[in-house]
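> sequence unknown, structure follows:
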């Protein structure tokens, strides 16, 4: 996938567990796992906003583009 989700990095930097993030954002552990492992096909802006609010980050901190062709 060309979009990389840096959720693990942000969680480590903030010393926060996936369980804590799940509770604070209101997203199931299963859905966070799908997002964290790069298996998600889409993300709602409302979910992205909640993640950014809880992790105190910008969308660009959470998501990155990596060109698969190069």
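Yes, it's here. Keep in mind the model is a prediction, meaning the values are calculated, not measured. Numbering: from 1, shown residues only.

> only C-alpha atoms from now on, for both contacts and neighbour counts.
Noted.

> ok, residue 54 - contacts?
Counting by Cα atoms under 8 Å, 6 or more residues apart in numbering, residue 54 touches 21, 24-25.

> check which helix or strand it maps to.
Assigned by DSSP states H and E, residue 54 falls within helix 45-55.

> got another, please set it beside the one above:
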């Protein structure tokens, strides 16, 4: 993910600009958030885009 996609992935109900593509996950912008809520109270996400050296990370503590 690039920086814009990373920020959008963390926002609740963020509109996906590719939502009309066939077979897309996260069609409604809730998949990542719903998954971590069910897996535990702390979520750590790391991501980088293809052909980029930048690593983006965030740690969310629901407590």
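Perfect, I can see it now. What you see is a predicted model; the values in this text were computed from it and never measured.

> report the TM-score for the pair.
Once superposed, chain against chain, the TM-score is 0.30 (TM-score structural alignment, normalised by the length of the second structure); 44 aligned residues with a Cα RMSD of 4.6 Å.

> count the neighbours of residue 9 of the second structure for me.
20 (other Cα atoms under 10 Å).

> so it: helix, strand or coil?
Secondary structure, DSSP: H, G, I helix; E, B strand; the rest coil: residue 9 of the second structure is helix.

> swap in residue 64 of the first structure?
strand.

> how close does it get to residue 34 of the first structure?
Using Cα to Cα, to the nearest Å, one gets 16 Å for the distance from residue 64 of the first structure to residue 34 of the first structure.

> before we move on, the earlier item: enumerate the positions of the helix holding residue 54 of the first structure that are buried.
50-52, 55 (16 or more other Cα atoms under 10 Å).

> now the strands for the first structure?
3-5, 63-65 (DSSP state E).

> reformat these as TSV; add mean neighbour count.
TSV is the format used below for the strands of the first structure (neighbours: other Cα atoms under 10 Å):
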stretch	mean neighbour count
strand 3-5	17
strand 63-65	13
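
> re earlier: can you say which of the contacts of residue 54 of the first structure are buried?
21, 25.

> from the contacts of residue 54 of the first structure, which is closest to residue 9 of the first structure?
residue 21 (13.2 Å; Cα to Cα).
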